[in-house]
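Enquirer: Sequence and computational prediction follow.
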Amino acid sequence: MDTHLLLQQNCDRLLAQYEANMKAVIGLQSTLIEDVLPSVADELALDSEQINWAKRWLEDTQTIFQLLRRDNFTRSFAIQSIRKNLHWRLKKLWPPEPDIPLARVHFLPLNVRDPLGRPIIVIQALGFEDASETYRSLLIHTMEQFRLRLKALNDASDLVVLQYIVIFDVKELSVQTLSVDLVSWVLRDLIPRFPGMLAAVNSSWTHSGMWNIAKRVLPASAVSRVFFSSPKELMSYFAPSSLPKDYGGYLPPLNSLDCLPPASPQPSPKSYMMSASPSPIYLSPTSLLNPFFGYPVSSSQGSPSLHHGRRRKRDLIRTLAILFWLRWRRPITTCLWLAALVFTGRMWNWLLYSPSRSALLRSWSISSAM
């Protein structure tokens, strides 16, 4: 399939999921901030500064959407995984550090986008021969810096951007300088902590040996987002005005772009803007999105509340009865049918073989004659 068409389909699918699940995401954020965060704070004895730092992460709507999406929009699974992620962040990213200089990572100006409206990152890969904790910490903070930049971009505009697209330059990478353990850790442990943030990786990778190594540790979902492009193919996807001169475009070279002041973002035809005032919705007592499971809930402006203002026993009994019937209706129906068959059989047996049968038939005959 054509690369442009595949990226277009993936982008459209993501935006549709974002629109369809926005209310669920807002409700999940409310539960995380009001219930999960206080529980984690008590468990880890967090101070007010740590709590506020964790709360800012939970308020990142795009990140919470991607985490919920990774768990197939199953609320209970998402709450569990986000809680674990919060523990991990407090261990690996606290206290927050100033932005580290990323000499090999280049953020193109904010008004420069790919054809689908996403900001562009150019990464000039450098080999790591081992997987030491120093390199891992550097990569963790790099991904967090990516997230914070994307959040700042969304905070500064009403238009929502969910992903970056990455041009991965591997001209200086070789098999001898590639740590398979480090690549495996990035793909299996680090990327899932920041799911969906990188839309695709376009690479000029011409070393088939390295690709064969990487495919062994890449999950199928990651393989589908990696495209190996020749310079001509890169130019056919990106407009020349979106590429630096290093890759045949009209922008200044990468080392010059890093010195330019940031440009103000411009609206993109593929960015999605959510309505500021969603209409109220009503959640079923048995809905997985219902934070008060068993009771009817209404949700307006992302704040779910009990539909009747309190937890009524009759609502809970009704829900339990419904769940009991849904769980046991087949065995109950089968038993009722069997009981009816047994009763019918016994009635026929009584009518055919009972000593009082003749008297009963005689009385019927007399009644008919009269």
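Expert: Yep, that arrived. Bear in mind the structure is a predicted one, so any value in this text is a computation, not a measurement.

Enquirer: CA atoms for contacts and neighbours, from now on please.
Expert: OK.

Enquirer: helix, strand or coil for the closest residue to L187 other than its chain neighbours?
Expert: Ranked by Cα to Cα, 6 or more residues apart in numbering and with sequence neighbours excluded, the top spatial neighbour of L187 is L218, at 6.5 Å. Reduced to three states with DSSP: H, G, I helix; E, B strand; the rest coil, the structure at L218 is coil.

Enquirer: A further structure is provided below for comparison with the first:
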Amino acid sequence: MNNGIMRSVLQDNHETLINQYEASLADVWALQSTLNDEVLSHVAQELALSDADHTWAKEWISDTATIFRFLRYHKFIRSFALEAIHTTLVWRLNALRLSTLPSALFHCLPPPICDPLGRPLVFLHLSELLTCEQTMMDGFLISLERLRIHMRSLNDKYANHEIILQCVFVVDLEGLSIQSFNLKILTWFMKEVVPRYPGMFAAVFLLNYSWTYAMTWSIVKCLLPNSAVARVFFPSREELLQYCSPSALPSNYGGALSPLHLVEDPLNSDDQTSASSVFIPPRSSLNPFFGYPSVASLSRPHVVKQGRRRKRDLLLTLSVLWWRRWGARVIILFFLIAVSLTRKRVRGVNRWMLGVPLSSGNTLQ
């Protein structure tokens, strides 16, 4: 796809998105009102939220761009969007409460640098994801949450400008081998990430793409919805420069800026949040006191303090660990028992139908 066609496609998609946002804004506000008045109150009682957690949840609900993306992802059907938002809110409170911990997976260029349509440019070197799967997944979610917060801060800061609903991802494939391709991570991304952060990517530019990736892409695109495939582009360095202009790109990608690692990254700045600490869920892989709630310092994220040690936390953690260790075997055992009982009952019915006397041990119940 040449640069002219790529720019035209992105321009058309952007205009459609903005028109949809403006047309559905009243519905988004009504949905936010319901979430604040009913859903959040119910969740607060159900999970016994602290004041900090309640404030954290309320901030997310009040993010108009996020609620719009949920509504759009669910075809503007209010009931579907409401259910998805409720489910995501509970998930965020139970599993994600890590949004202010630093993560270096993404590198966002600082404002006013943006693509021609005013959207943030976010860089990701894919080879950096080749770490422990769980560590990568946690880091990706933290980075994505910080990106959401950054986009909201831009909308609050530049309220008189056109709202920012999406960002543009520049993914560098350099150093990534075909053997390192992990289908499990792609499946996790589509099932766990996209439904919880819908519609954030306006486009994904894959750089340093060669013919050796062609087979992998032919497999991957069959697993992606058409709407996602249509947002993936493979520009050359020259085409990327023509689209973004040199003033919006780091020098190691042909631009006029400093090298990427020397460019300020607003996703990892301490002023993104005013909180002094962040709660880490008991069973997060980032929690050194696994099983008990912990708190990490923002100024020194490597310093983690253990919270209250409650018996219910210990019992719940032991139950979770036991199930992880033995759950599959327990399911198989119950399945075998059910099959055995079913076969025994079927044999008894067959003998009865053939007129064979049943012994006391084979009496039908």
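Expert: Happy to help now that I have it. The shown structure was predicted, so the numbers you read here are calculated from the model rather than taken from an experiment.

Enquirer: Can you calculate the TM-score here?
Expert: Once superposed, the chains reach a TM-score of 0.67 (TM-score structural alignment, normalised by the length of the second structure), with 260 aligned residues with a Cα RMSD of 2.1 Å.

Enquirer: what residue of the second structure matches up with the residue nearest to L187 of the first structure?
Expert: Pairing criterion TM-score structural alignment: the partner of L218 of the first structure within the second structure is identified as L224.

Enquirer: Also R69 of the first structure?
Expert: Checking with TM-score structural alignment, R69 of the first structure has R72 as its match.

Enquirer: tell me which element that match is part of?
Expert: helix 64-73 (DSSP states H and E).

Enquirer: can you tell me the mean distance of the very next helix or strand once past that helix from the first structure after alignment?
Expert: Downstream of helix 64-73 of the second structure, the first helix or strand assigned by DSSP H and E is helix 78-91. On superposition with the first structure, the mean distance recorded for helix 78-91 of the second structure (mean Cα distance after the TM-score superposition for the first structure) is 0.9 Å.

Enquirer: Could you find the closest non-adjacent residue to I77 of the second structure?
Expert: Here the nearest residue to I77 of the second structure in space, its sequence neighbours aside, is L71; by Cα to Cα, 6+ apart that works out to 6.8 Å.

Enquirer: what do you get for A81 of the second structure?
Expert: L71 (5.2 Å).

Enquirer: List the contacts of the one you found.
Expert: Neighbour list for L71 of the second structure: 28, 77-78, 81 [criterion: Cα atoms under 8 Å, 6 or more residues apart in numbering].

Enquirer: Check these and tell me the two furthest apart.
Expert: V28 and I77 (11.2 Å; Cα to Cα).

Enquirer: more crowded one of the two?
Expert: Legend: neighbour count by other Cα atoms under 10 Å for V28 of the second structure and I77, higher for V28 (24 against 12).

Enquirer: what's the neighbour count on the closest residue to that one other than its chain neighbours?
Expert: Computed as Cα to Cα, 6+ apart, the closest residue to V28 of the second structure that is not its neighbour in sequence is F68, at 5.9 Å. Burial of F68 of the second structure is recorded as 25 neighbouring residues (other Cα under 10 Å).

Enquirer: number of nearby residues for the equivalent of S247 of the second structure over in the first structure?
Expert: Under the alignment (TM-score structural alignment), S247 of the second structure pairs with S241 of the first structure. Burial of S241 of the first structure is recorded as 15 neighbouring residues (other Cα under 10 Å).

Enquirer: doesn't Y247 make contact with S241 of the first structure?
Expert: No - the pair S241 of the first structure and Y247 does not pass the contact test of Cα atoms under 8 Å, sitting 11.1 Å apart.

Enquirer: Check the mean deviation of the helix or strand hosting H141 of the first structure from the second structure.
Expert: Using DSSP H and E, H141 of the first structure sits in helix 133-155. After superposition onto the second structure, the mean distance of helix 133-155 of the first structure to its aligned counterpart is 1.3 Å, using mean Cα distance after the TM-score superposition for the first structure.

Enquirer: Alright, calling it a day.
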